[in-house]
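[1] with the input below, show me the fold.
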Amino acid sequence: MNNQVIRENPKISIGMPVYNGAKYIREALDSLLGQTFTDFELIISDNASTDDTEAICREYAVKDQRIRYVRQAQNLGAGSNFKFVLDEAIAEYFMWAAADDVWDKNWIEKLLPVSVEGQCIAFGMLITIDENSQQIQHPANKRQLSFTGQKMFRRMKYFLEPSILGKPNPIYGIYPKKYLTTNILDILAWDQYGLDMLFLYRLLADIEIRNVSEVFLYKRIDSNFFNLKENLNFKGSRKIMPKIIKSCLRLIYRRFCQIFQFTKMSSIPETIIYILLTPFILIQDFFCAVAIYLKIVLHR
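    Predicted structure coming up:
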């Protein structure tokens, strides 16, 4: 039986969709439950995990009544699981939480007032960590992800930002729940690369993304996050560069496909500008990716 304890009128709901997250979920739960801001509910939707996720979550749910654990009978898919935790949320403000991340203990305390006052997505800054929770080099580390101002300006700024610099991550910020409407959430069910970025771009038509530089989300990514793990064994070898170029070209192809999706959600003036800027964007992203990949390889 699922744990169905529902807190009355929490200030914020946290939704944690998870599938086979046993390796890191204890660290994630300890980080959330140790927040200095305590008036929240935590909804965990277990997407029919086959590892020890269920046992761990039930253990925590017994110890902390803020947790509501739901185990799905079958895997819903990632997008539907994201939507499920939102649909279950009862608070006015909402935050998604990945089951392998870690948060500064005052993450909610610092971000929630910004979201409430500005009616915006409030997000902190990133530190990228590896499987052992050690900081690793990443271009998004400590980068300000702020997209504010007039609607067309903030959307254009987001559009132009290379994805490799961390712009998908504000999806894990704090939202006024009223802006997360069904038609916007439907984007998460699309069969398209970069749904998190398309989702945020659509939301930027309604609200800003504001940055708070005082707190960090420790975002866990695999050591081969650029699909270059095999390249790192060839330091100093001529085999590195062709593989880096291949990885960059793959990224550029995805970016090109994503531009088409962006234009489908844009006004006519925005679309014209984006089409005209497409060659510049692809060249910019390519050289940005090459520079970053080389830096990662050379510093291993």
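[2] contacts, neighbours, all on C-alpha from now
    Noted.
[3] A helix includes residue 61, no?
    Yes: using DSSP: H, G, I helix; E, B strand; the rest coil, the secondary structure at residue 61 is a helix.
[4] I'd say it and residue 68 touch.
    Yes: judged on C-alpha atoms under 8 Å, residue 61 makes contact with residue 68 at a distance of 6.7 Å.
[5] another sequence for comparison is provided below:
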Amino acid sequence: MSIGEGSPEHAHRPLVSVGIPTFNRPEGLRRTLCQILAQTHRNLEVIVSDNASTNPEVELVGMEFAAKDGRVRYIRQPANIGAMPNFKYVLQSATGDYFMWAADDDEWSPLFIEKCLSASAQGETVACKFDTLFRVADRRESNPVPTLNPACSALANVKEFLQCMQPSLIYGLHKRASLEYFNKLPTFDFVDCYFVFRQILGPGVKTIPDVLYTAGVDAVSYEIKYVDAHAKKFDYAPFYLRTAALMLLTRSLPLRERLEALKAFNQTIYGLIRHHENCGDPRPLLVRQVWRFWRRALVPRWFMSL
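    Alright, predicted model coming up:
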């Protein structure tokens, strides 16, 4: 039994599930487990899903922590199921009132969960300011984070996020019941940004000014992660269409504000394409990708329904 478990104070505090999808980083997994288990909020369940690591040290670390702390469950996948399914697996295995993902290359203050819980007055998602640590160069950089608060209007929060579309807000603390849709999401580029929009227009998102989280990079520089790793190009269509549909169909905004949000989103997606593709006019590329996605996703279904 871990320190603090079984006490009256521990019993009435909400159970927080921490999902750790891991692959081939035994030392990173050890660091993550040490920091999560050192949280001042003690009522935790920790679910480690080893995505069939080829390094046997990962299993040894997982089994070691599961043996010495009853809050830890270690599961080794029989075959590599992919990153997104592994993120879904730890969520599906969770039973807590609240849930957070913890990557095996990141770091947390011992107060991370406690402070996020305290800030979640109405069950909204809570995320904090964070640094990025480039471990090879021993360099730490601060990151811009939008100022979000459910006390402001949903439109104001959408526009604020569009000004600073920080995908790392997915590594906040969430009310687990608000994440049911995540298990049905396909994998697509910028899915983490879409996730934040869903939370803003759902339970709400609050960002707090404390730096309680560090995104770790075990390389000289950050490497962009593409869904199509071979092509090394972004497909903007799934993110664009899903987010546009979310803004048009949400009940969190009146119709006029939905159109205003969509207009602002269009400008943001154009800027995103200009930045990554180094092009003057982003619209032809977006139209081509949307048309290709439309044919691929909808035309086969139409023929099958005949």
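[6] overlay them and tell me the TM-score.
    After superposition, the two chains reach a TM-score (TM-score structural alignment, normalised by the length of structure 1) of 0.72; 250 aligned residues with a C-alpha RMSD of 3.0 Å.
[7] neighbour count winner among residue 61 and residue 68 of structure 1?
    More crowded of residue 61 of structure 1 and residue 68, by other C-alpha atoms under 10 Å: residue 68, with 24 against 20.
[8] which residue sits closest to the more buried one, ignoring its sequence neighbours?
    Counting by C-alpha to C-alpha, 6 or more residues apart in numbering, residue 68 of structure 1 lies nearest to residue 43, which is 4.8 Å off, once chain neighbours are set aside.
[9] what about that neighbour, how many residues close to it?
    Residue 43 of structure 1, neighbours per other C-alpha under 10 Å, totals 26.
[10] so what corresponds to it in structure 2?
    Counting by TM-score structural alignment, residue 43 of structure 1 lines up with residue 47 in structure 2.
[11] and if you look at residue 12 of structure 1?
    Using TM-score structural alignment, residue 12 of structure 1 pairs with residue 16 in structure 2.
[12] residues near that match, how many?
    Neighbours around residue 16 of structure 2, by other C-alpha under 10 Å: 25.
[13] middle-most residue in structure 1, spatially?
    residue 169 (3.6 Å; C-alpha atoms, centre = their mean).
[14] residue 146 of structure 1 versus that one, what's the distance?
    Distance, residue 169 of structure 1 to residue 146 of structure 1, by C-alpha to C-alpha, to the nearest Å: 11 Å.
[15] so what sits against both of those two?
    Shared contacts of residue 169 of structure 1 and residue 146, defined by C-alpha atoms under 8 Å, 6 or more residues apart in numbering, are absent.
[16] what stretch of structure 1 does the helix or strand residue 129 of structure 2 falls within fall on?
    For residue 129 of structure 2, the element it lies in under DSSP states H and E is strand 125-134. Aligned by TM-score structural alignment, strand 125-134 of structure 2 falls on residues 121-130 of structure 1.
[17] off-centre distance for that stretch?
    In terms of C-alpha atoms, centre = their mean, to the nearest Å, the centre of stretch 121-130 of structure 1 is set 9 Å apart from its chain centre.
[18] quick one: buried residues of it?
    For stretch 121-130 of structure 1, the buried set under the neighbour-count rule, 16 or more other C-alpha atoms under 10 Å, comprises 121, 122, 123, 124, 125, 126, 127, 128, 129, 130.
[19] give the equivalent position in structure 1 for residue 107 of structure 2.
    Matched by TM-score structural alignment, residue 107 of structure 2 corresponds to residue 102 in structure 1.
[20] now do that match against residue 213 of structure 1, distance only.
    Residue 102 of structure 1 sits 16 Å away from residue 213 of structure 1, going by C-alpha to C-alpha.
[21] the more surrounded of these two?
    Set residue 102 of structure 1 next to residue 213 and count neighbours by other C-alpha under 10 Å: residue 102 wins out with 24 against 15.
[22] what about the residue nearest to residue 263 of structure 1 when sequence neighbours are not counted, which SS state?
    Leaving aside its chain neighbours, residue 263 of structure 1 sits nearest to residue 271 (5.2 Å; criterion: C-alpha to C-alpha, 6+ apart). Recorded secondary structure, residue 271 of structure 1: helix (three-state DSSP).
[23] in the stretch 1-150 of structure 1, which spans are helices?
    Listed in chain order, the helices of the stretch 1-150 of structure 1 (DSSP state H, counting those that start in this stretch) span residues 25-33, 53-63, 78-88, 107-118.
[24] which of the residues in the shortest one are buried?
    Within helix 25-33 of structure 1, the residues that count as buried by 16+ other C-alpha under 10 Å are 25, 26, 27, 28, 29, 31, 32, 33.
[25] what's the neighbour count on the residue nearest to residue 263 of structure 1?
    So residue 271 of structure 1, with other C-alpha under 10 Å, has 17 neighbours.
[26] just checking, it touches residue 259?
    No: under the criterion of C-alpha under 8 Å, residue 271 of structure 1 is not in contact with residue 259, lying 9.5 Å apart.
[27] follow-up on the earlier one: let me know the distance separating the residue nearest to residue 263 of structure 1 from residue 195 of structure 1.
    According to C-alpha to C-alpha, residue 271 of structure 1 and residue 195 of structure 1 sit 19 Å apart.
[28] one step back: nearest to residue 153 of structure 1 among the buried residues of helix 25-33 of structure 1?
    Residue 153 of structure 1 has its nearest neighbour among the buried residues of helix 25-33 of structure 1 in residue 32, at 34.1 Å by C-alpha to C-alpha.
[29] what about residue 284 of structure 2, neighbour count?
    Residues contacting residue 284 of structure 2 under the criterion other C-alpha under 10 Å number 9.
[30] residue in structure 1 paired with it?
    Under the alignment by TM-score structural alignment, residue 284 of structure 2 pairs with no residue in structure 1.
[31] kindly report the same for residue 204 of structure 2.
    Using TM-score structural alignment, residue 204 of structure 2 lines up with residue 208 in structure 1.
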